[in-house]
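Q: Give me a model of this one.
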Amino acid sequence: MKQASETQKKSRVDTLTDTKIRGLAYDGTPMIIRDRTVKGFMVAVNKTSKTYKIQADLWQGVPGRQTLVRTIRHTLGDASSMPVAEARQTALKYLLQIKGGVDPFKQEEPDLDPNDPLNWTVGKMMDAYIEHLKKSERTAATVRTVVKDRARYLKTWEDRLAIGIQKSDARALHEMLTRNHGPVCANHAMRYFRAAYNLANRLCDDKAAYAHNPVRAVIFNKERASGRVILIDEMKSWWTDLQDVKNPIRREMQLLDMLSGLRSENLRTIKRDDIKFAENYILIGKTKRGHRFDLPMSRQMAECCERALAASELLFPGSEWLFPTRNRQGAVTHAQVVREKAMPSMTGHILRHSHRTMAQFIGIDSINAKLLLDQKVPGMDGVYVHEQALFSVLLEDQQLISDAMFEAFAGRSPARRARQHI
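A: Alright, predicted model coming up:
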């Protein structure tokens, strides 16, 4: 109640007259008296001055699709020397222009600072978000995905003022993207915009400018995970089909994918020097979680890497990559895709699921199974469990998983033989 009375004292509505204005005096608190006759016209009383002002929102765009450009605040003159009738007439002229979508003070204002988040367009805001991802050492794949989706799905907003995006705008774009590009693409675009808007809120000095993220009004589409895995009794068939892959480098890449459960980006970009045969691990310089990962390497994984190294040296002598290829310009680079055309539904991310399923089937400790896939361990276990300290245990479990997979490749059902770790 106290706060409400203080706010009422600082701002009130009255019919402004010359007599009333002469009687206004500073009482220790700045005061705004808004004119009852002309909305947006007011007099401000401060310690050393009394001034006429106007304030109004500038909306632009076609009817029904207008966007808030900015809130215009402008001082008209000294209330001690200018008659209120003259000030009201001037205010009315400007307010009518603003209502019509015209900024009467555009040329009078200094150039806006493009680095101030308050003045960011959506394009500038997304630039800042992408730069933030890079500085946060997010993976190159993550950054590329945001850049691609921003260019494709948010292009109609590029030049719009970020703080001018309304809830209705967000809902309309999400619905349009859902119709034209599918529910998952629509959700991703809105998530990236939401994250960028939240970053702008953190960086902007004006706490109110980005306080209400318009994506809060979006009802996200339900996304269903495929849950596709290669079941135990399907692995023999998968192994048979793998032998028909003619390219030996890609054949070994698919096998290592199955034996390791690595993410696509990490698998494709393994370098020859990353294979630490003596220490029994593959060095993954930076994972999706943003850190180094020493992937325990089973005997079968090591043999797979040896064959891949021999094939890559034969076909691409001197290449730094474990799985090299040539790009469209003819330059040697790392493999660009994991999915195999000859096995379209049996390669890619489902092999990661298959690794986890096999670990579960033979009884590998659930935390160890997550650590082998560089997955986040939930709860307090994620705070106190350190994979480096458990490397020898994880290496044993990796070997058990590889042994079980090769049993399944041979058509035998793997035994539930893994020991349980405390």
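Q: Could you use CA atoms for every contact and neighbour count after this?
A: Noted.
Q: What segments of this structure are strands?
A: 11-14, 31-35, 41-45, 50-60, 67-78, 275-276, 281-284, 293-296, 324-326, 332-334 (DSSP state E).
Q: Please work out which residues outside the longest one touch it.
A: Residues from elsewhere that reach strand 67-78 (C-alpha atoms under 8 Å, 6 or more residues apart in numbering): 49-61, 87, 90-91, 161, 164-166.
Q: Next: stretch 375-385.
A: Against stretch 375-385 from outside (C-alpha under 8 Å, 6+ apart): 367, 370-371.
Q: tell me how far that stretch is from the chain's mean position?
A: 23 Å (C-alpha atoms, centre = their mean, to the nearest Å).
Q: list the buried ones in that stretch?
A: For stretch 375-385, a neighbour-count test (16 or more other C-alpha atoms under 10 Å) marks residue 377 as buried.
Q: And it, end to end?
A: In stretch 375-385, first residue to last residue: 12 Å (C-alpha to C-alpha, to the nearest Å).
Q: if we can go back for a sec, TSV please, covering the strands of the chain and showing mean neighbour count.
A: Converted to TSV, these look like this (neighbours: other C-alpha atoms under 10 Å):
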stretch	mean neighbour count
strand 11-14	14
strand 31-35	21
strand 41-45	24
strand 50-60	20
strand 67-78	16
strand 275-276	18
strand 281-284	20
strand 293-296	22
strand 324-326	20
strand 332-334	18
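Q: Identify whichever of those strands lies nearest to residue 261.
A: strand 293-296 (10.1 Å; C-alpha to C-alpha).
Q: list the helices and strands the closest one packs on?
A: Applying 3 or more C-alpha pairs under 8 Å, 6 or more residues apart in numbering; DSSP states H and E, one finds that strand 293-296 contacts strand 281-284, helix 391-409.
Q: One more, please, to line up against the first structure:
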Amino acid sequence: MVQGDLREQGKRASTIRIAIGDSGELSTRAARAVAKEYLIQISRGIHPKSNEKATKASTIADLANEQKPGPVGITLKEAWARYKIAMERKNRSARTIESYRDHVERIFKDWLDTPLKQLGDDPGQVAAKHDAISEQKGPYIANGSMRTFRAIYNHARKTNRELPADNPVDSVDWNREKRRDTGMGVADLKDWFAEVAKLKNPIRREFHLFTLLSASRPGALKEARLEHLDLRRRILHIPRPKGGADRAFDIPLSRQMISCLMRSIRFGRQMHPYEAKNWLFPADGTDGHLTEQKEDRKVLSKWGNELRQTYRTVATPAGVSELDAHMLMNHSVPGVNSGYITRHKLLEDHLRAQQQAISNTIFAALGDALTTQPSLRDWLGRGAARRQVACAREAFEQREVKVPQIRKTAGATIIRLRPVSRAHSPQSSVQG
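A: Reported below is the predicted structural model:
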């Protein structure tokens, strides 16, 4: 709007207010140019909207159109950068942030420099993108990436009111998602144990077993450290589960779970003595711990989150209530009244007893297999751990290391690395 006084013979005749245009159609620069022209006309006693100035007004409109900018505003890249900071302030887990980053930088790579307003004004473009991702990447990642975009858009609109109030993701026809029903029942456990017993790596064997006994998410369990294990209180602390540090919790340990961890620690000290100083499930590599839990389906039929589903399935015949199962798995407790329950007050008595009941049910499914099947007897039978530790020590000593060979020639010294077993290397001890 522009306001001014019309004067006749030096005296104010009237005060007028005139609309310049809509802010969505004119830039600030163009509006100032139009306002300046209107004020000049008003100072001369001429109403800017009079017929005698129609030609001039059209010239001003042409000027506005010439200076009208293209789409402006925050881009997807800028909105993601701000949303990432917000997620970090809320202590979201690194895995969650990485998942969002992958969606933005890989799935929406061609939208990074696109203003969000342009996408908000054209929801059909977003719906078409969802359809394309569904065909190229699959229905699950298409839905997941659109949830990421929806969250970033909603966060950006808090500080960018030019964005349309309706989220463009609302135009998407979501793909149907079905919960994977791949958990095992009690009757399936004996065959699964036989498969695990045949794995060559004893640490991976204990990892899969502990995943089943604890229902822990594999990503959090792989990063479990020795300092997180409290044998006096019989708990394993998970500092950064799904949901970030705010969702940190303690897993009560049954007798079978403690035995499993003790075997892993003993194997680790023989197979990976340096890494075993920090990690419960050590391994070769820069991280020092297991980084991949996947197995060939022909070798091990169930692993990862399928063991979490199995745990929840077995909890029912074990007599564990739905509420206790939720707390043991660190799920959100349903219902208003349940919100008044203080979990850590139940941890070292009631919840541990429920954990023990689930472990007993799992091992009871083995029946007499511990004595009749050699592979299971060599893994879980009496005295089996001592024999396996000796085998792990022998395997470690036979692993090849590279020993430098120095050979001098005329004018040069040649150093070659010769593979030898640890038993014959200069540092043949386990600590070496």
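Q: Which one of the strands of the first structure lies nearest to residue 219 of the first structure?
A: Taking the strands of the first structure one by one with C-alpha to C-alpha, strand 67-78 is closest: 21.5 Å.
Q: Contacts only, for residue 347 of the second structure.
A: 250, 252.
Q: just to revisit the earlier point, need the contacts of stretch 375-385 of the first structure in JSON lines (columns: distance to residue 405 of the first structure and neighbour count).
A: Converted to JSON lines, the contacts of stretch 375-385 of the first structure look like this (distance: C-alpha to C-alpha, whole Å; neighbours: other C-alpha atoms under 10 Å):
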{"residue": "367", "distance to residue 405 of the first structure": "20", "neighbour count": "17"}
{"residue": "370", "distance to residue 405 of the first structure": "18", "neighbour count": "16"}
{"residue": "371", "distance to residue 405 of the first structure": "19", "neighbour count": "20"}
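Q: closest to residue 218 of the first structure among the residues you listed?
A: residue 370 (32.6 Å).
Q: Quickly note the distance from the residue mapped onto the closest one from the second structure to residue 95 of the second structure.
A: Aligned by TM-score structural alignment, residue 370 of the first structure pairs with residue 326 of the second structure. As for residue 326 of the second structure, its distance to residue 95 of the second structure is 22 Å (criterion: C-alpha to C-alpha).
Q: circling back to that earlier point, next, format the strands of the first structure as JSON lines and append distance to residue 268 of the first structure.
A: Shown next, in JSON lines, are the strands of the first structure (distance: least, C-alpha to C-alpha, whole Å):
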{"stretch": "strand 11-14", "distance to residue 268 of the first structure": "64"}
{"stretch": "strand 31-35", "distance to residue 268 of the first structure": "65"}
{"stretch": "strand 41-45", "distance to residue 268 of the first structure": "65"}
{"stretch": "strand 50-60", "distance to residue 268 of the first structure": "49"}
{"stretch": "strand 67-78", "distance to residue 268 of the first structure": "45"}
{"stretch": "strand 275-276", "distance to residue 268 of the first structure": "13"}
{"stretch": "strand 281-284", "distance to residue 268 of the first structure": "11"}
{"stretch": "strand 293-296", "distance to residue 268 of the first structure": "15"}
{"stretch": "strand 324-326", "distance to residue 268 of the first structure": "9"}
{"stretch": "strand 332-334", "distance to residue 268 of the first structure": "6"}
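Q: what about those strands, which gets the closest to residue 178 of the first structure?
A: strand 67-78 (22.6 Å).
Q: Return the residues in contact with residue 119 of the second structure.
A: Residue 119 of the second structure sits in contact with 125-126, 168, where contact means C-alpha under 8 Å, 6+ apart.
Q: Between those, which sits nearest residue 48 of the second structure?
A: Out of the contacts of residue 119 of the second structure, the member with the shortest distance to residue 48 of the second structure (by C-alpha to C-alpha) is residue 168, at 40.2 Å.
Q: Against residue 177 of the second structure, how distant is the closest one?
A: 21 Å.
Q: If you count surrounding residues, which of those two has more?
A: residue 168 (23 against 9; other C-alpha atoms under 10 Å).
Q: quick one: stretch 184-198 of the second structure aligns where in the first structure?
A: So stretch 184-198 of the second structure sits over residues 230-244 in the first structure, by TM-score structural alignment.
Q: List the buried residues in that stretch.
A: Buried-residue list, stretch 230-244 of the first structure, by 16+ other C-alpha under 10 Å: 230, 232, 235-236, 238-239, 242.
Q: JSON lines please, covering the helices and strands packed on strand 293-296 of the first structure and showing distance to residue 203 of the first structure.
A: Output for these, formatted as JSON lines (distance: least, C-alpha to C-alpha, whole Å):
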{"stretch": "strand 281-284", "distance to residue 203 of the first structure": "33"}
{"stretch": "helix 391-409", "distance to residue 203 of the first structure": "41"}
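Q: any idea what residue 224 of the second structure aligns with in the first structure?
A: Aligned partner of residue 224 of the second structure by TM-score structural alignment: residue 270.
Q: From residue 88 of the first structure, how far out is residue 23 of the first structure?
A: 18 Å.
Q: again with residue 233 of the first structure
A: 85 Å.
Q: any idea how far residue 255 of the second structure is from residue 238 of the second structure?
A: In terms of C-alpha to C-alpha, residue 238 of the second structure sits 19 Å off from residue 255 of the second structure.
Q: same check, this time on residue 200 of the second structure
A: Distance from residue 200 of the second structure to residue 255 of the second structure, by C-alpha to C-alpha: 24 Å.
Q: Between these two, point out the one with more neighbours.
A: Taking neighbours as other C-alpha under 10 Å, residue 200 of the second structure and residue 255 compare with residue 255 leading, 13 against 9.
Q: Excluding chain neighbours, what is closest to the more buried one?
A: residue 356 (7.2 Å; C-alpha to C-alpha, 6 or more residues apart in numbering).
Q: what lines up against the one you found once you look at the first structure?
A: Residue 356 of the second structure maps onto residue 399 in the first structure, by TM-score structural alignment.
Q: Hmm, that match is touching residue 302, no?
A: No. With contact defined as C-alpha atoms under 8 Å, residue 399 of the first structure does not count as touching residue 302 (10.8 Å).
Q: what number of residues lie near residue 300 of the first structure?
A: Residue 300 of the first structure has 17 nearby residues by other C-alpha under 10 Å.
Q: now residue 154 of the first structure
A: 19.
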